[in-house]
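In: Sharing a sequence plus its predicted fold:
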Amino acid sequence: MTPPDASDSRWSDLGRPPLSADALRRALVREGGLWTSLDVVPSTGSTNTDLAARAEGLPEGAVLVAEEQTEGRGRLDRRWSAPARSGLFFSVLLKPTEVPVEKWGWLPLLAGVSVATGLSRSAGVDTALKWPNDLLVTVGSEERKAGGILAERAADGVVVGIGVNVTLTEEELPIPGAGSLALAGAVSTDRDPLLRSVLRSLGQWYGQWRDAGGDPAACRLQEAYAVGCATLGRTVRAELPGGRSVTGEAVAVDGHGRLVLATAEGVQQPVGAGDVVHLRPGPGPGAAHGTEE
């Protein structure tokens, strides 16, 4: 018998073992639950793209996980890359038909709360959210991005893609300032229980939000997001579409999921889209001209 290629062997990388689709299905897919199917593929360009292409023919609750993404995308079309089996790369299909479409904008923030909650429980790391849905961890004394979320409309629902760096080393980080759960001192980097915890957390928060008709205050999603948001209380610069920018103190997340900035002119400016840069306070009253974190 010809031995299998070492690179394809289940035990080719003992530090980064593969996920078991069967075990995950047994734990997560059940009658009456949110998750209706779960597939794991060795590699794909983008789980969001793949799931969106099949969304019309799938029931709500489909989950697609990839051991590796070669064309992963984040917000603002940023690229997301990581070695195979070094993180959690997956997408879920949600069809909240009971919720008014104008409230669907809360889904990426809901996913952020779910990921942060699930990973805090299962990995034992302190996590925070940078508005709207970047996952932050602390490495040493430095705040770093370890994950992100991308929500996209698909057929009659929304595909939510989630990527989290789990075991990446300093040498493997895609950009300076990135982080991983391992670098943040996680007590566990076993991706199976991490993924289970995140999906269970997502199912719980989604159910509460859907049952409340999408009202983020009634289901306490707005409160939970504010508690875990590292952006609030800081001076930030919001880089808006069209090349404009607004600088001010982030004072709230409103009922539409927008970040509210208090500017030096005394105006409270809601920001619904764009890139937010955390700023370190500068000397004196010109804090808004501090350096970027």
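Out: That came through, no problem. What you see is a predicted model, and the numbers here were worked out from it, not measured in a lab.
In: drop to CA atoms for contacts and neighbour counts, all remaining ones
Out: OK.
In: And for the helix ranked longest in the chain, what's in contact with it?
Out: Ordering each helix of the chain by length in residues (DSSP state H) puts helix 191-211 first. Outside of helix 191-211, the residues within contact range by C-alpha atoms under 8 Å, 6 or more residues apart in numbering are 19-20, 24, 27-28, 34-35, 87-88, 96, 98-99, 110-111, 114-115, 117-119, 121-123, 166, 215-216, 219, 221.
In: Comparison target, given below:
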Amino acid sequence: MTPRDASDDSRWSDLDRPPFNRAALRRGLLRDGGHGSLYHDLEVVQRTGSTNQDLVDRAVRGDAEEGAVLVAEEQTAGRGRLDRQWTAPPRSGLFFSVLLTPAEVPVRHWGWLPLLTGVAVATGLSRAAGVDTSLKWPNDLLVTVDGQERKAGGILAERAGDGGVVIGIGVNVSLREDELPVPTAGSLALAGAVTTDRDPLLRAVLRSLEDWYGRWRRAGGDPAVSGLQETYAAGCATLGRTVRAELPGDRSIVGEAVAVDGDGRLVLATGEGVQEPVGAGDIVHLRAV
């Protein structure tokens, strides 16, 4: 699907959800024309299928460089992990992707990028929205609504050619209860956010991502040296819980989530006394320990 420009006349159809101010976002993020900043280009489109797919395609064609940011007011074919659909009303959330090319970091550490992004998103939103956020391994953003843990956002990382990774981020900002795709979903508004103005929220998340990505790169991707492993564990709601890991091949494991190891895998202590690392799969929180 071809992206449509954010100047579309329908942008004022919901005055409670104003469009992004592209000029202000660029002024705030593309410092000195991109010099000294991770971000060198930021585009806002009115509607597209998937910002991740668009940016992956551009990177593969050589039409995008590291730090390119693509933001959509609406996604019609947004995707989460395991090709799950991500839908939300126009201008109700943050739907954007960033191209990263961590050439100086060994590829074995690239698996930390979704977790790094989770830390950055949670940190940025906690500061800007005043909402207590936590992370469900590996890449879900959780908020508390009426005493219940709900998913308000997610992260999807996709390879873009040999040297790039596109990180896609989706966060429900102003969704009301009757707009939620499933009862277990949430939004910043429902969690009591002090603001649902998406401009400062997006700036806060992107600045936090720039900060954490810089630390991680300077440490050669080492999650311990960069402080990423410790910070992720501190904000991970999965640790200390009894969980079920639903693995490829219709296999599942139940155990206590006891650690996130140096490769970013979730370590489960099973009832048989075995510690088993999980690198991919769906995690279901069963109960607190």
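Out: Yep, it's here. Bear in mind that the values here come from a model prediction, so they are computed numbers and not experimental data.
In: thinking again about what came up before, which ones among the contacts of helix 191-211 of the first structure lie within strands?
Out: With strands defined by DSSP state E, the entries of the contacts of helix 191-211 of the first structure inside them are 87-88.
In: ok so, going back, what distance separates the longest helix of the first structure from the middle of the whole chain?
Out: Here the centre of helix 191-211 of the first structure is set off from its chain's centre by 12 Å, with C-alpha atoms, centre = their mean, to the nearest Å.
In: Pull out the buried residues from the contacts of helix 191-211 of the first structure.
Out: For the contacts of helix 191-211 of the first structure, a neighbour count by 16 or more other C-alpha atoms under 10 Å gives the buried set as 19, 24, 28, 34-35, 87-88, 96, 99, 110-111, 114-115, 117-119, 122-123, 166, 215-216, 219, 221.
In: which stretches of the stretch 101-250 of the first structure form helices?
Out: For the stretch 101-250 of the first structure, applying DSSP state H, counting those that start in this stretch gives helices covering 107-123, 191-211, 221-228.
In: and among the ones you listed, the most buried is which?
Out: helix 107-123 (a mean of 24; mean count of other C-alpha atoms under 10 Å).
In: average gap between it and the second structure?
Out: Helix 107-123 of the first structure, aligned to the second structure and superposed, deviates on average by 0.2 Å (mean C-alpha distance after the TM-score superposition for the first structure).
In: equivalent range in the first structure for the lengthiest strand in the second structure?
Out: The longest strand of the second structure (DSSP E) is strand 148-160. Aligning strand 148-160 of the second structure against the first structure (TM-score structural alignment) gives residues 142-154.
In: just stretch 252-262 of the second structure next, same as before
Out: Residue span in the first structure matched to stretch 252-262 of the second structure, by TM-score structural alignment: 245-255.
In: Now do the buried residues in the matching stretch.
Out: 246-254.
In: Export the residues you listed as JSON lines, with columns for distance to residue 229 of the first structure.
Out: Below are these laid out as JSON lines (distance: C-alpha to C-alpha, whole Å):
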{"residue": "246", "distance to residue 229 of the first structure": "19"}
{"residue": "247", "distance to residue 229 of the first structure": "18"}
{"residue": "248", "distance to residue 229 of the first structure": "16"}
{"residue": "249", "distance to residue 229 of the first structure": "13"}
{"residue": "250", "distance to residue 229 of the first structure": "10"}
{"residue": "251", "distance to residue 229 of the first structure": "11"}
{"residue": "252", "distance to residue 229 of the first structure": "10"}
{"residue": "253", "distance to residue 229 of the first structure": "9"}
{"residue": "254", "distance to residue 229 of the first structure": "13"}
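In: List just the nearest of the residues you listed to residue 67 of the first structure.
Out: Nearest to residue 67 of the first structure out of those is residue 253 (C-alpha to C-alpha; 34.2 Å).
In: So which residues make contact with stretch 33-42 of the first structure?
Out: Stretch 33-42 of the first structure is touched from outside by 19-21, 24-25, 28-30, 59-68, 203, with contacts defined as C-alpha under 8 Å, 6+ apart.
In: now, which of those lie within helices?
Out: Among the contacts of stretch 33-42 of the first structure, the members falling in helices (DSSP H) are 21, 24-25, 28, 203.
In: Could you dump these into TSV with distance to residue 39 of the first structure added?
Out: Output for those, formatted as TSV (distance: C-alpha to C-alpha, whole Å):
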residue	distance to residue 39 of the first structure
21	6
24	9
25	8
28	12
203	17
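In: you'd agree residue 233 of the first structure is up against residue 250?
Out: Yes. Between residue 233 of the first structure and residue 250 there is a contact under C-alpha atoms under 8 Å: 5.4 Å.
In: returning to that earlier point: residues in the second structure aligned with the longest helix of the first structure?
Out: Using TM-score structural alignment, helix 191-211 of the first structure pairs with 198-218 in the second structure.
In: superposed on the first structure, where does the longest strand of the second structure end up, distance-wise?
Out: Strand 148-160 of the second structure sits 0.2 Å off on average (mean C-alpha distance after the TM-score superposition for the first structure).
In: Just list what that strand packs against, helices and strands only.
Out: Secondary-structure packing of strand 148-160 of the second structure (3 or more C-alpha pairs under 8 Å, 6 or more residues apart in numbering; DSSP states H and E): helix 51-61, helix 113-129, strand 140-145, strand 164-172.
In: Contacts only, for residue 167 of the first structure.
Out: 86-87, 180-183, 189.
In: which position in the second structure aligns with it?
Out: Here residue 167 of the first structure is matched to residue 174 in the second structure, going by TM-score structural alignment.
In: Any figure for the gap between that match and residue 152 of the second structure?
Out: As judged by C-alpha to C-alpha, to the nearest Å, residue 174 of the second structure and residue 152 of the second structure stand 10 Å apart.
In: shared neighbours of those two, which are they?
Out: Joint contacts of residue 174 of the second structure and residue 152 (C-alpha under 8 Å, 6+ apart) are 187-188.
In: what's the nearest residue to residue 27 of the first structure if we skip its chain neighbours?
Out: residue 196 (7.6 Å; C-alpha to C-alpha, 6 or more residues apart in numbering).
In: now that neighbour: how far from residue 24 of the first structure?
Out: Residue 196 of the first structure is 7 Å from residue 24 of the first structure, by C-alpha to C-alpha.
In: Likewise for residue 87 of the first structure?
Out: 16 Å.
In: Fine by me, thanks again.
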